[in-house]
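**Q** one predicted model, sequence on top.
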Amino acid sequence: MGRVKGLAVLLFLLSGCNEHQSTLAPFGAEVRDIRSMFVVLVTGALVILLFVAALYVRAVRAQEGRLSHEAGMRMVLWVGAIGPALVLTLLLLYALPAMRPRGASATDLVIAVRGEQFWWRVAYHGNGDGQPLVSANEVRIPVGRTVAFELTASDVIHSFWVPGLAGKMDMIPGRTTRLVVKAEKAGRYRGVCAEFCGLSHALMAFDVVAMESAAFDAWHERSRKPAEIAEREGRGAQAFDRHGCGACHAIRGTPHRGVIGPDLSRFGERASLGAGTLAPTRDAIAAFIRTPQDSKPGARMPDFAQLSTADALAIADYLKALR
C-alpha cells in the first residue's frame, strides 16, 4: 500500500511538467545543456551513493575480527574519501565549461524586456531605421539564431524565466542584465516571473513564440507597419479615443502614443490577456477594461466602471481586430 501511495505522489508531481514550461522539455540550447548536466551530476551522485552503500554493507556483514583496523581504515579512505573526491572532481571539470555563458555578436538580434507591475514591456532592436519594434507580454524569437535579451525593471525586482529556453535572470531597477539564448525548436512556450513582485506576481506570465528564421523575418517586417484596422472611425475606435485610453496605450498608425501601459498594436494576434491571465475573448477583454482589479489585483490600470458595457464591448472588438 505504501508503494502505491508513493507512486501516486510521484505521478502527481510529474503531472506538473509539460512541454510548454519545463526544464525537462528544452527548446533552447542552454536548457538542453542544463538537462545534460543534470543527468551527469545525478549519475555521479548515484555512483558516490553506491560507494558508500557498499562500504556500509561490507562493514555490517563482515565477521568479527575478519577486517583489521588497518584494512578498515584503508577501505574508508578509498571508498569513503578518495573515490567520492575523484568523482566530484570529474563532475566539476565537466560542469565548469558547460556553465560558460553564450557569447553574442554585434549583429545578433537584441530584445529589450522590462518588467512592470504586472506585465512585460518588449522592444526589438535592430530594425535598420533606429526605431525599436515595441510589443508587450509576448516574445518572438527566431530558431537557430542567437538572441540577446537585455533585461531590466521599472519598479521592483522581477525575474525573467523561460524554463525550456534558459535559466532565470533577475531584472533589477536601474540595472540592465544580459541573457544570450538560442532556440532550437519552433513552438509556443510559456515564461514567468520567478521573483515575488507584488499581489499579482502569480499572474505575470508571457508567451515565447519560437519561429523558423524566415517566418520570424516576415513577421518582424510586417509588424513594423501599422495594423490593418477595418473601422478606424467605428464605435470601438471612437470609444477608445473618447475615454482617454490612448493616454496610457499606444497603437501604431494612430495618434495614440501612450507609454504607461502595454503597447496594443496588433493586440489581436496575442494568445492571452493581462500577461497570461485570461483568454482574449470579447467578454473577457470588456470585463478587464471596466474592472481590471477583479482579475489582476494590484495592477496599475484603474477601474473604468463608469464605462458602459456596450462601449467596453466595442473597444474589445476594436482591439481584437488589430492584426
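**A** Yep, it's here.

**Q** contacts, neighbours, all on C-alpha from now
**A** Noted.

**Q** for Ala314, grab the count of nearby residues.
**A** For Ala314, the neighbour count with other Cα atoms under 10 Å is 21.

**Q** list the buried residues in the helix or strand containing it.
**A** Taking DSSP states H and E as the definition, Ala314 sits inside helix 309-320. For helix 309-320, burial by neighbour count (16 or more other Cα atoms under 10 Å) applies to 311-320.

**Q** do stretch 133-146 as well
**A** For stretch 133-146, burial by neighbour count (16+ other Cα under 10 Å) applies to 133-144, 146.

**Q** also stretch 285-298?
**A** 285-293, 295-298.

**Q** can you pick out the most distant pair from these?
**A** Ala286 and Gly298 (18.6 Å; Cα to Cα).

**Q** tell me the SS of the residue located most distally from the centre of the chain?
**A** In the chain, the residue that sits farthest from the middle, by Cα atoms, centre = their mean, is Gly65; the gap is 60.7 Å. Taking DSSP: H, G, I helix; E, B strand; the rest coil as the rule, one finds Gly65 in the coil state.

**Q** adding another structure so you can compare the two:
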Amino acid sequence: MRNPWLWTILLLGLGACNAQQSALHVFGAEARQVREMAILLTIGAAIIVTVMVLIYVRALRAPEGALSHRSGMRIILWLGAIGPALILGALLLYALPAMRPRETAPGDLTIRVEGEQFWWRVAYGASRAGPGLVSANEIRLPVGRTVILELGAQDVIHSFWIPGLAGKMDMIPGRTNRLVVRAEKAGRFRGVCAEFCGLSHALMAFDVIAMNPADFDAWLAGARGAGKGLVPSRGQSLFDAHGCGACHAIRGTAHDAAIGPDLSRFGQRRTLGAGILPPTTANIAAFIRAPQIAKPGARMPAYPQLSEQEAIAIAHYLEGLK
C-alpha cells in the first residue's frame, strides 16, 4: 500500500454509505430525479472546469507572443462566458420540468406528519372529519401509489427529509406544506430532521417502510382494529396507575391523549425513542424511568419512583401492543 492516507480516506467514505439513508440509494421517483439532476450538474461543472484547466495549461506552455490580445479576448468570450452560459442554460431547461410538483387525484392517500420535540406524529387519512389512524415515528407507504404528505409542526421549525424518497421540506408551526411522493421499491429506509430544532435534534429519526400495495392495505386495516382483545396485566395496571395515559393514547383502552406518541401497536415498531435505540425490554424500561438520559431535552417526565421490576412490567405490556 503505497499511499495509506488515500486508502484511509476511501474507506472512511465507504463507511458513510448507507442504503437506508442515502440520497444516492433511491427508492422514490422524486429522489431519482434529484439524483439524475445532480449527476448531470456535476458532469456539466466538470466539463467547464476541465476546459478552463486545459486553457490554463496551454497558456503556460505557449511561447511568448504566440497569443495576441485579440485572440485571447476571443477565447475568454467563447470559453469563459458563452460556452458556460450555454451549458448551464441547457441544464436549467432540463431541470425546470422536474421541479413541477407531482399531480394528485382525489383518492390519493394523505398522511399528516407533524414534527415534535423530539419525535414524529403520523396520521393516515387525516381530514377535517377526524385525525385518521394515528401512529408515531414510522411512516408506511404503498409502492407505486401517489401519497400526499401534509407536513406541519407543533413547537419549532423542523425539516422533513427522507433522502431516498424526495427532497427536504420545512415543517413550520401554524402552516401546512405539501410534499407529493411515490415510492418505487419496497424496503425499510430512514428519514431524519434536517434542521436544528433543539438538544436532541440529531436523535429524532423515523422508519420509512415501503410496502407492496396489498400488504399495505392489509396492514392499514389491521392497524385500525388495534387494541381489540387486550388482556389485563400488571404492566397495564402500572401504566394506568402512574398516569401514563394522560399523555399517551392506546386504541382499545380509555386512553386517548395526544400529548405524547400514540403507543398503539408499539410492539411492532423496530426502534425506540424515534430511531435511537433498539426496542429491547431493558431499553424500554430504562427510557421510562429516565428518558432524558437517552434523549436530552425530551418533554417526557422521568419516573425514578418506579422500581426496575415495575418498569420492566410496563415494558412487557408495551411490547405486547401489536
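**A** The structure has been received and is ready for your questions. Quick caveat: nothing in here was measured; it's all calculated off a predicted structure.

**Q** packing partners for the helix holding Ala314 of structure 1?
**A** With contacts taken as 3 or more Cα pairs under 8 Å, 6 or more residues apart in numbering; DSSP states H and E, helix 309-320 of structure 1 sits against helix 235-242, helix 282-290.

**Q** out of those helices, flag the one nearest Gln117 of structure 1.
**A** Evaluated over these, closeness to Gln117 of structure 1 peaks at helix 282-290, with 15.8 Å, by Cα to Cα.

**Q** wait, doesn't Met171 of structure 1 sit right on Asp155?
**A** No: with contact defined as Cα atoms under 8 Å, Met171 of structure 1 does not count as touching Asp155 (10.0 Å).

**Q** who has more neighbours out of the two?
**A** Met171 (26 against 15).

**Q** quick check: the gap between that one and Leu10 of structure 1.
**A** Distance from Met171 of structure 1 to Leu10 of structure 1, counting by Cα to Cα, to the nearest Å: 33 Å.

**Q** the helix holding Ala314 of structure 1 to helix 282-290, inter-axis angle?
**A** Comparing the axes of helix 309-320 of structure 1 and helix 282-290 via axes from the mean of the first three to the mean of the last three Cα atoms, to 10 degrees yields an angle of 110 degrees.

**Q** can you give me the strands for structure 2?
**A** According to DSSP state E, structure 2 carries its strands in the segments 109-116, 119-124, 133-136, 138-142, 146-153, 158-161, 169-171, 177-182, 187-193, 205-211.

**Q** reformat the ones you listed as JSON lines; add distance to Ala223 of structure 2.
**A** Shown next, in JSON lines, are these (distance: least, Cα to Cα, whole Å):
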{"stretch": "strand 109-116", "distance to Ala223 of structure 2": "15"}
{"stretch": "strand 119-124", "distance to Ala223 of structure 2": "10"}
{"stretch": "strand 133-136", "distance to Ala223 of structure 2": "8"}
{"stretch": "strand 138-142", "distance to Ala223 of structure 2": "11"}
{"stretch": "strand 146-153", "distance to Ala223 of structure 2": "18"}
{"stretch": "strand 158-161", "distance to Ala223 of structure 2": "24"}
{"stretch": "strand 169-171", "distance to Ala223 of structure 2": "26"}
{"stretch": "strand 177-182", "distance to Ala223 of structure 2": "22"}
{"stretch": "strand 187-193", "distance to Ala223 of structure 2": "18"}
{"stretch": "strand 205-211", "distance to Ala223 of structure 2": "15"}
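
**Q** for Asp256 of structure 2, find the nearest of the ones you listed.
**A** Nearest to Asp256 of structure 2, of the strands of structure 2 and by Cα to Cα, is strand 133-136 at 10.6 Å.

**Q** mean shift between that closest one and structure 1?
**A** Taken over the aligned residues, the distance from strand 133-136 of structure 2 to structure 1 averages 0.3 Å (mean Cα distance after the TM-score superposition for structure 1).

**Q** what's the answer for stretch 41-59 of structure 2, then?
**A** Mean deviation of stretch 41-59 of structure 2 relative to structure 1 after superposition (mean Cα distance after the TM-score superposition for structure 1): 1.2 Å.

**Q** then stretch 83-93 of structure 2?
**A** Stretch 83-93 of structure 2, aligned to structure 1 and superposed, deviates on average by 1.1 Å (mean Cα distance after the TM-score superposition for structure 1).

**Q** contacting residues around that stretch?
**A** Applying Cα atoms under 8 Å, 6 or more residues apart in numbering, the external contacts of stretch 83-93 of structure 2 come out as 40-41, 44, 48.

**Q** many thanks, I have nothing further to ask.
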